[in-house]
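K.L.:
The following block contains a protein sequence and its predicted model.
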Amino acid sequence: MSKVYTVLTGDLVGSTELSTEVLVRARDALLQAAADVGAWEADLVKGEAEFFRGDSWQLLLTKPRYFLRVALYLRAALRRERKGLDTRIGVGFGDVERIDAHRISLSVGDAFTRSGRELDRMGDAVGVAVALPDKTGDKLGWIQPMTTLCSVAMNHWSERQADIATRMLVPDGPRQADVASALEVTRQMVSKTLVAIEFSAIESALEWVEGAGWEKSLRMAKVRFV
C-alpha cells in the first residue's frame, strides 16, 4: 500500500480588493499559521507552505487525519488577523511522486492535482472542499459533509472569537484558563465565547475524524485518476 499524503491548496478571498498592506498581512498570517502547524507534530508538514501567483498557496501534510483541523486553523488564523480575511481551501488525498521542499508548489503527484482541481471547482464558494480518491465514496462519503458543517460553523466568527478558537484548535492545546491569561480576560469570557461559536461540536468532530480508522481506506484505494 502506497503512502497517502494530503495537500491543501488555497487562495485568499477577495484578494484583488485588498490593499497591498492588508494582502501582505494576510499572507504573513497564513504562512505563520502554517509554520505553527509544522510544530504540532514531527514531520507533519513537508517543506514549507508557499504562496504563488500572488494570492494562492499550498501546504503538504504527511498525515491525512489532521486535514480538517489544519484547514480550520488556517482560516481562523486569517479571521483573527482582520475581519473579512479568509481563504478557500481545496483538499486532496493521494500519492506524491516528487517533493520539492524549497518550493512546495513545484512538487508533483495526484494529491497536488486533486487539491488544485477541487479548489477550481469551488468557484466563488468560501470554505473547505475535499477531493477523494476514486472508488472511496461508499466508505468515505461522510468526509465532505463533516468538513462542510465544521467550515460553515466558523463563517461568522469575529476577530476575538477566531483568536480564541485558533488557540483552542492546537492539538492537546491549552486550558481555557491559560487562554484567558494569555489574552488578559476572564476564564468566563473564554468559556462564553466557545459556547457562542459552538466550539464543542467542532472539537467532537475533530476528535472523531482524527481517531477513526478511515486512513486505511485511503491507503488501499487506487489513488490515480481513471
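P.N.:
Thanks, I have it. Numbers count the residues shown, from 1 in each chain.
K.L.:
drop to CA atoms for contacts and neighbour counts, all remaining ones
P.N.:
Noted.
K.L.:
Secondary structure element for residue 10, which one?
P.N.:
strand 5-12 (DSSP states H and E).
K.L.:
now residue 58, what's its secondary structure?
P.N.:
When classified by DSSP: H, G, I helix; E, B strand; the rest coil, residue 58 comes out as strand.
K.L.:
Look up how far residue 125 lies from the residue nearest to the spatial centre of the chain.
P.N.:
The chain has residue 71 as the residue nearest its centroid, 1.1 Å off, counting by Cα atoms, centre = their mean. Distance from residue 71 to residue 125, counting by Cα to Cα, to the nearest Å: 15 Å.
K.L.:
Could you do residue 48 as well?
P.N.:
Separation of residue 48 from residue 125 (Cα to Cα) stands at 26 Å.
K.L.:
try residue 131
P.N.:
Where residue 125 is concerned, residue 131 sits at a distance of 15 Å (Cα to Cα).
K.L.:
Which one of those two is surrounded by more residues?
P.N.:
The neighbour comparison of residue 131 against residue 125 (other Cα atoms under 10 Å) goes to residue 131, with 20 against 12.
K.L.:
what's the closest non-adjacent residue to the more buried one?
P.N.:
Closest residue to residue 131 apart from its sequence neighbours, by Cα to Cα, 6 or more residues apart in numbering: residue 92 at 5.0 Å.
K.L.:
go on, residue 158?
P.N.:
Excluding the flanking residues, the one nearest residue 158 by Cα to Cα, 6+ apart is residue 83, at 6.7 Å.
K.L.:
Let me know how buried residue 89 is, in neighbour terms.
P.N.:
31.
K.L.:
let me redo that: residue 12
P.N.:
Using other Cα under 10 Å, residue 12 has 23 neighbouring residues.
K.L.:
putting a second one here so we can go through both:
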Amino acid sequence: MSYYAVITGDIINSTKFDAFKRDKLLQKLDTFFRKYSAESENEMHLKIQFEIFRGDSFQGLLDSPAEALKLCVLMRSYLKSQFDSELTLDARIAIGIGEISYKSEKLSESDGEAFHNSGRLLDVMKKLPQQIGLQSPWPNLNNDINIGLVLLETIISKWTPLQADVVYLKLSGQTELQISKILNIAQSSVNQRAKAASWGAVEIFIKHFNEVTKANLS
C-alpha cells in the first residue's frame, strides 16, 4: 500500500491584490514550485508535482508524506519573506495523507483519499486557529500533529520578513555563514534573526513530524 501527501492551499487575503500584484505573486509561486521540485528530485530523490489554479490557490502531490510539513513551512517562510509594505504574504495549507486511486498529469483530475483529506480540511480551516493542518488515516497522528501545529502557528505568525528570510534559507539547507553571504549581513545577525524566529523549536517540530509520520507509514 502506497501513501502520498497532498497539500492544498490558498493565499490569504489574495482578494486585496490588484491585477499587477496578483500576477507578480503567481510568478513567485511558480518560481518557488519549480525550484523546490527540481532540488527535491536531485538532492532528496523526491517526486513532487505542483499546480496553481483559480488564480490564488495551489496544490502539490508528494510521494514522501514525511516531508510535507517541511514543504509547508518552507513555502510560508518564502511568502512571508517577500516584503510588501501594504500586505503580508501568507498561505493557508491543508496536508492530506492517504492513498491515490487515480493519478493524472493534472492534479485537478486526480483522485483518492489523500486528495479528499486535503480538500475537505482546507474547506474548514478558516475556523481553525492554525494556518497549517493535517488530515491522515491515523487519528492519533492527527491529534498529535494538529496540537503541535497550533503552537507552531504562534511562532510563524510573529515572523518578520527578515526573520522569515533566514528561516527559508535554513530550511533550504544553507549554513549561517552561507546565509550571511547571501544576505550580506554579519553571521551574528543571522544567528540573532534565527533565534528571534524560534528556529530551534521549528526545526525540532519538523523533525518530529517526519519521524512520527514515517512510523505510521511503516
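P.N.:
Cool, the structure landed. As the structure is a prediction and not an experimental result, all values here were calculated from the model.
K.L.:
List the TM-score for the superposed pair.
P.N.:
For these two chains in superposition, a TM-score of 0.89 is obtained (TM-score structural alignment, normalised by the length of the second structure); 211 aligned residues with a Cα RMSD of 1.9 Å.
K.L.:
sorry, back to before: buried by neighbour count: which residues of the strand or helix carrying the residue nearest to residue 131 of the first structure qualify?
P.N.:
Secondary structure assigned from DSSP H and E places residue 92 of the first structure in strand 87-94. Buried residues in strand 87-94 of the first structure, counted by 16 or more other Cα atoms under 10 Å: 87-94.
K.L.:
Sort out which one of those lies nearest residue 183 of the first structure for me.
P.N.:
Of all the buried residues of strand 87-94 of the first structure, residue 183 of the first structure sits closest to residue 87, with 25.1 Å by Cα to Cα.
K.L.:
The second structure: which residue goes with the closest one?
P.N.:
In the second structure, residue 87 of the first structure lines up with residue 91, judged by TM-score structural alignment.
K.L.:
what's that match in contact with, if anything?
P.N.:
Residue 91 of the second structure sits next to 9-12, 76, 79, 131 when contact means Cα atoms under 8 Å, 6 or more residues apart in numbering.
K.L.:
Check residue 79 of the second structure too.
P.N.:
89-91.
K.L.:
Distance to residue 53 of the second structure added to these, as TSV?
P.N.:
Below are the contacts of residue 79 of the second structure laid out as TSV (distance: Cα to Cα, whole Å):
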residue	distance to residue 53 of the second structure
89	18
90	17
91	14
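K.L.:
Can you tell me which of those is closest to residue 208 of the second structure?
P.N.:
Looking across the contacts of residue 79 of the second structure and measuring by Cα to Cα, the closest to residue 208 of the second structure is residue 91, at 22.2 Å.
K.L.:
The most far-flung residue of the second structure relative to its centre and residue 177 of the second structure, how far apart?
P.N.:
Most distant residue from the mean C-alpha position of the second structure: residue 186, 27.8 Å away (Cα atoms, centre = their mean). Distance, residue 186 of the second structure to residue 177 of the second structure, by Cα to Cα: 8 Å.
K.L.:
same deal with residue 23 of the second structure?
P.N.:
34 Å.
K.L.:
go on, residue 128 of the second structure?
P.N.:
From residue 128 of the second structure to residue 177 of the second structure the distance is 38 Å (Cα to Cα).
K.L.:
buried stuff in the biggest helix by length in the first structure?
P.N.:
If you go by DSSP state H, the first structure has its longest helix at helix 20-38. Buried residues in helix 20-38 of the first structure, counting neighbours by 16+ other Cα under 10 Å, are found at 23, 25-27, 29-31, 33-34, 37-38.
K.L.:
returning to what we had before: dump the residue contacts of the residue nearest to residue 131 of the first structure.
P.N.:
For residue 92 of the first structure, the contacting residues are 6-8, 110-116, 118, 130-132, by Cα under 8 Å, 6+ apart.
K.L.:
what about 6 Å?
P.N.:
With contact set as Cα atoms under 6 Å, 6 or more residues apart in numbering, residue 92 of the first structure has these partners: 6-7, 111, 114-115, 131.
K.L.:
TSV please, covering those and showing distance to residue 214 of the first structure.
P.N.:
Shown next, in TSV, are the contacts of residue 92 of the first structure (distance: Cα to Cα, whole Å):
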residue	distance to residue 214 of the first structure
6	14
7	17
111	17
114	19
115	19
131	15
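K.L.:
element containing residue 104 of the second structure, please.
P.N.:
Here residue 104 of the second structure is assigned to no helix or strand, by DSSP H and E.
K.L.:
Could you tell me how many residues sit around residue 67 of the first structure?
P.N.:
24.
K.L.:
Okay, it and residue 210 of the first structure: tell me how far apart.
P.N.:
With the distance defined as Cα to Cα, residue 67 of the first structure ends up 9 Å from residue 210 of the first structure.
K.L.:
Residue 3 of the second structure contacts residue 98, correct?
P.N.:
Yes: Residue 3 of the second structure lies in contact with residue 98 (Cα atoms under 6 Å); the separation is 5.0 Å.
K.L.:
What separation do you get for residue 47 of the second structure and residue 64 of the second structure?
P.N.:
8 Å.
K.L.:
Compare neighbour counts for these two and give me the winner.
P.N.:
residue 64 (21 against 14).
K.L.:
what ranges do the helices span in the first structure?
P.N.:
Secondary structure of the first structure (DSSP H): helices at 20-38, 67-81, 110-122, 137-140, 143-153, 159-168, 176-183, 187-196, 199-211, 215-220.
K.L.:
Give me the mean distance between the second one and the second structure.
P.N.:
Spelled out, it's helix 67-81 of the first structure. On superposition with the second structure, the mean distance recorded for helix 67-81 of the first structure (mean Cα distance after the TM-score superposition for the first structure) is 0.8 Å.
K.L.:
Kindly report the same for the fourth one.
P.N.:
Helix 137-140 of the first structure differs from its equivalent in the second structure by a mean of 3.7 Å after superposition (mean Cα distance after the TM-score superposition for the first structure).
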